[in-house]
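S.K.: Below are the sequence and a predicted model; questions follow.
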Amino acid sequence: MSSGGVGPLCFITSRVNTAVYQQTLLPSADELYGDADFIFQHDLALAHTAKSTKTCFSDHGITVLDWPANSSDLNPIDNLWGIAKRKMRDMRPNNAVELKATNEASWSSIKPPHCHRLIASMPCCIEAVINAKGTQTKY
């Protein structure tokens, strides 16, 4: 996701190792940003912090935001997943094909202004975490 909207929804049927992560991320970043500069935020999962991922990002000119682990209060994608899940609340898929379609419909219904609001809320989220001395916030 970016402040301009959601990227493609990727269905991964294997474990997310460094190769899978890099092969999935790069096309998504190209679709979201094209040649524009951006700062990428991810968490500290092993596939994200591996030396080969750092090299891959460097080779592709991707700047990564230095970010603490387990900081869901400060990660807009976690809020976006919550929105997508709420949109699916009343849907009752009966099989894997219907579940995939439900996920795609929920994801594609998220419009750019909503993503922009999530990104724009970050200064307030950061302030709330600082005021809470790192403990849980309403975000």
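M.R.: Here it is on my side, so go on.
S.K.: CA only for contacts and neighbour counts going forward, please
M.R.: OK.
S.K.: Would you agree residue 21 is in contact with residue 45?
M.R.: No - judged on Cα atoms under 8 Å, residue 21 makes no contact with residue 45 at a distance of 10.5 Å.
S.K.: Stretch 115-130: how far from the chain's middle?
M.R.: Chain-centre distance of stretch 115-130: 15 Å, with Cα atoms, centre = their mean, to the nearest Å.
S.K.: can you pull out the strands in the protein?
M.R.: Using DSSP state E, the strands of the chain run over 39-40, 63-64.
S.K.: Residue 102 is nearest to which of those strands?
M.R.: Closest approach to residue 102 among the strands of the chain (Cα to Cα): strand 39-40, 27.5 Å.
S.K.: which helices and strands sit right next to that closest one?
M.R.: Applying 3 or more Cα pairs under 8 Å, 6 or more residues apart in numbering; DSSP states H and E, one finds that strand 39-40 contacts strand 63-64.
S.K.: So which other helices or strands are in contact with the strand it packs on?
M.R.: Checking 3+ Cα pairs under 8 Å, 6+ apart, strand 63-64 ends up next to strand 39-40.
S.K.: want to compare, so here's the second one:
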Amino acid sequence: MGKKPVSPFVRAHVVALHDAGFNQVHISKQLNISRCCAQNAIKKYKDQGNYNDLKSSGRPRKVDGRGLRHLKRLVKGDERLSAAKIATDLNASLPKPITTRTVRNYLKELGFEDVVKVKKQWLGVKHRKQRMAWCTQHMNWTRDDWKNVIFSDESTFYVLKRKNQRKIWRLDKEKLLLECLEQTNIGDGGKVGIWGGISDVCTTNTRIYTENMNGQLYCDVLQKEVKQFLAKTPTTAKMVFQQDLAPWYTSNIVKEKIVKLKLNMLEWVPTSPDLNRIEMLWSILDKKLVAKPMYSKAALIDRLQEEWNNIDKDLCIKLVESMPERI
């Protein structure tokens, strides 16, 4: 039909004018198409009885079914090869070589995405066995059981560096504007530590400190923050205290303090931060800190205390209830 495609509607109009007795020259002038287009439209209708183009086979695929199966085998596995390496290996079995870009197109067609690996705690054989034993021991715990757990942890916050990446919408020419920059400094402007605990009831009092956490400091946390929380909790006898296996938590003076305070402890497994509900809270606090810039440790301490005091009870409930019904 010429270089420019002619729609089925125009072809139908051509046939209608032809049936009405108009010649091809008049039809081409009236519809602003070439005489050849009008002639081909009339001929197509006489031969095929319709105005549409026949479905074409399209460009031949460079990789057939067997090649696609080979491609799937190459992209899967422990190594997860790059598109360039996959193209090199795949070309060894193809009659005609293909480019890296073609490999990417076929992978997208198969549903694969080019993404950054998700970071996950490394687990050795010993860790896996310990986790399995722990899950077997607690597999029958219900959400009511998890509601009695006080999840605790400590984290470090920096004056100028945030835990979460900040994304903004901007034009390319705006990238050096002050509001589009992430302020940094040598040493990140200073840091402070924060300890806290959450349960289905509420949060504990928080302890914010500028020194490094150690056994003595943690004993003071147990004596004050944890003991005060249990004192105002009506179901103290049922409450179970959770802590991870950081060195200062497992020191002898801390063990003696736990016995002296008669705390019901939840046995914990190493390298299992994903089970601790309070881990999610640190990221939430960090997002709240973004709202107002800080330039000193004193300001950071005040903001952390303010945001901790403003933690909603419903948020604590949701975090605790996010524990699986059955592990």
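M.R.: In hand now; what should we look at? Remember, it's a predicted structure, so these values are computed and weren't measured experimentally.
S.K.: related to what we said a few turns ago, what's the most buried one of the strands of structure 1?
M.R.: strand 63-64 (a mean of 14; mean count of other Cα atoms under 10 Å).
S.K.: That strand vs structure 2, average offset?
M.R.: By mean Cα distance after the TM-score superposition for structure 1, the fitted strand 63-64 of structure 1 averages 1.3 Å away from its aligned residues in structure 2.
S.K.: What span of structure 2 is that strand aligned with?
M.R.: Using TM-score structural alignment, strand 63-64 of structure 1 lines up with residues 264-265 of structure 2.
S.K.: now swap in stretch 83-102 of structure 1 and tell me
M.R.: So stretch 83-102 of structure 1 sits over residues 284-303 in structure 2, by TM-score structural alignment.
S.K.: What residues in structure 1 pair up with the helix or strand harbouring residue 47 of structure 2?
M.R.: Per DSSP states H and E, residue 47 of structure 2 falls inside helix 35-48. Alignment of helix 35-48 of structure 2 against structure 1: no match, by TM-score structural alignment.
S.K.: so how many other residues sit close to residue 18 of structure 1?
M.R.: Applying the criterion other Cα atoms under 10 Å, we find 19 residues in the vicinity of residue 18 of structure 1.
S.K.: Give me the nearest residue to it, chain neighbours excluded.
M.R.: Sequence neighbours aside, residue 47 is the residue nearest to residue 18 of structure 1 in space, at 4.4 Å (criterion: Cα to Cα, 6 or more residues apart in numbering).
S.K.: burial count for the aligned residue in structure 2 for residue 43 of structure 1?
M.R.: Using TM-score structural alignment, the partner of residue 43 of structure 1 in structure 2 is residue 244. By other Cα under 10 Å, 21 other residues sit near residue 244 of structure 2.
S.K.: gap between the closest residue in space to residue 244 of structure 2 that isn't next to it in sequence and residue 90 of structure 2?
M.R.: In space, and not counting its chain neighbours, residue 244 of structure 2 is closest to residue 268: 6.2 Å by Cα to Cα, 6+ apart. Using Cα to Cα, to the nearest Å, residue 268 of structure 2 is found at 47 Å from residue 90 of structure 2.
S.K.: Between the two, tell me which one has more neighbours.
M.R.: residue 90 (19 against 16).
S.K.: so that one sits right up against residue 71, yeah?
M.R.: Yes - between residue 90 of structure 2 and residue 71 there is a contact under Cα under 8 Å: 6.8 Å.
S.K.: So which bits of stretch 255-271 of structure 2 are buried?
M.R.: Across stretch 255-271 of structure 2, burial judged by 16 or more other Cα atoms under 10 Å covers 257, 258, 263, 264, 268, 269, 271.
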